[in-house]
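Participant: dropping a prediction and its sequence here:
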Amino acid sequence: MVFIMAVLAIFPLVPKSLSNRAYRLSFMGTACSSVYYLYALYGRPKAWTLQAVQVYFQSVITTKDFNYFIYCLTFVTSHLCLKFTLIPILCRSLERIAKFLRHNFSRSTLYSDSLDGNGMIDIYRCQTVCHPLWKG
């Protein structure tokens, strides 16, 4: 979703009001997903003492998702609308999409329906699964 919003914000033929909304939404979406990922990965500090919170933040601050969160927060709160700042967001979205497909593509029914008995992709079966009206 963030990828689509970022593309909408950069594409030059989109109306300016829609482009500005997409610009803000793509940064907000990336900021929210970065915070959620940090919470899912690291949880909360073990204790709410100053030393425990300091150790927790030292481990969180070094991550890539925290850097993206700060980056997005900077541009969401500014009144500038710089389109080229969305390029890292597009790259991060493509990276997450590729990681998701790498882990989950082998379990998809489209992929498993196109395999032959030896685990190799059967081109004819793949074409008929992808395009049922195609006749070889």
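Facilitator: That came in fine, so what should we check first?
Participant: rest of the way, CA atoms for contacts and neighbours
Facilitator: OK.
Participant: contacts only, for the nearest residue to residue 130 once chain neighbours are set aside.
Facilitator: Closest residue to residue 130 in three dimensions, ignoring its sequence neighbours and counting by Cα to Cα, 6 or more residues apart in numbering: residue 110, at 7.6 Å. Residue 110 is in contact with 126, 129-130, counting by Cα atoms under 8 Å, 6 or more residues apart in numbering.
Participant: what packs against the helix or strand hosting residue 18?
Facilitator: Using DSSP states H and E, residue 18 sits in helix 16-42. Under the contact criterion of 3 or more Cα pairs under 8 Å, 6 or more residues apart in numbering; DSSP states H and E, helix 16-42 touches helix 2-10, helix 64-77, helix 87-104.
Participant: against that first model, consider the following:
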Amino acid sequence: MLVEVLEEPQRYAAMRQARLALTLPGTNTLELALAGLPSVVLLPLHKPEMLPLEGFLHWLLLLPGARPLKQALVRRVAARIPFLALPNQWLGEEVFPELRGIFSPAEVARKGLALLERGPQVQARLARLGAEAGADNLVAHVLSL
């Protein structure tokens, strides 16, 4: 499998040519949504202790013996977040399917294929994202994260 890292202008051109994206949570989900590219958002928790944290918790959980505590904390927090993708958060619905926890490549493929089948409906919903009243608030929301 070939993986390429693209510069900004190439990345957006690639988004316009793609039919589906697999992505991690973050502001990239908003970029994908505004590009109209249906995406599956993945938060693998196979090794939750590897996820980076910020601030005091980052340093506290680096102490010897803190690994099980970090695993439990990350899993608990991830389970409490209703939507991972910014478009899903903004719209209050799962436009981009999300997988979190421990999942297999087959599960990712099933989600992706199901999303491809309803691609036009998803693209129509995403097109309304930027057109809805308060789209400027969406940008403010993203900047405040």
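Facilitator: All right, it came through fine. Everything numeric in this text was worked out from a predicted model, so none of it was measured.
Participant: got a TM-score for the pair?
Facilitator: The TM-score (TM-score structural alignment, normalised by the length of the first structure) is 0.29; 61 aligned residues with a Cα RMSD of 4.2 Å.
Participant: thinking again about what came up before, so which strand or helix has the residue nearest to residue 130 of the first structure?
Facilitator: helix 109-113.
Participant: so residue 113 of the first structure sits against residue 125, correct?
Facilitator: Yes: with contact defined as Cα atoms under 8 Å, residue 113 of the first structure reaches residue 125; the gap is 7.4 Å.
Participant: between those two, what contacts are shared?
Facilitator: Counting by Cα under 8 Å, 6+ apart, residue 113 of the first structure and residue 125 have no shared contacts at all.
Participant: packing partners for the longest strand anywhere in the second structure?
Facilitator: Ranked by number of residues, the top strand in the second structure under DSSP state E is strand 39-44. Using 3+ Cα pairs under 8 Å, 6+ apart, the elements in contact with strand 39-44 of the second structure are strand 21-23, helix 28-34, strand 98-101, helix 105-117.
Participant: quick check: buried residues in the shortest one?
Facilitator: Spelled out, that is strand 21-23 of the second structure. Neighbour counts over strand 21-23 of the second structure (16 or more other Cα atoms under 10 Å) mark residue 23 as buried.
Participant: do the same with the second one
Facilitator: With burial defined by 16+ other Cα under 10 Å, the residues of helix 28-34 of the second structure counted as buried are 29-30, 32-34.
Participant: what is the nearest of those to residue 59 of the second structure?
Facilitator: residue 29 (28.2 Å; Cα to Cα).
Participant: against residue 70 of the second structure, how distant is that closest one?
Facilitator: Residue 29 of the second structure sits at a distance of 26 Å from residue 70 of the second structure (criterion: Cα to Cα, to the nearest Å).
Participant: picking that back up, most neighbours among the contacts of residue 110 of the first structure, please name it.
Facilitator: residue 126 (18 neighbours; other Cα atoms under 10 Å).
Participant: show me what the helix or strand containing it is packed up against.
Facilitator: For residue 126 of the first structure, the element it lies in under DSSP H and E is helix 123-130. Applying 3+ Cα pairs under 8 Å, 6+ apart, we find helix 123-130 of the first structure packed against helix 109-113.
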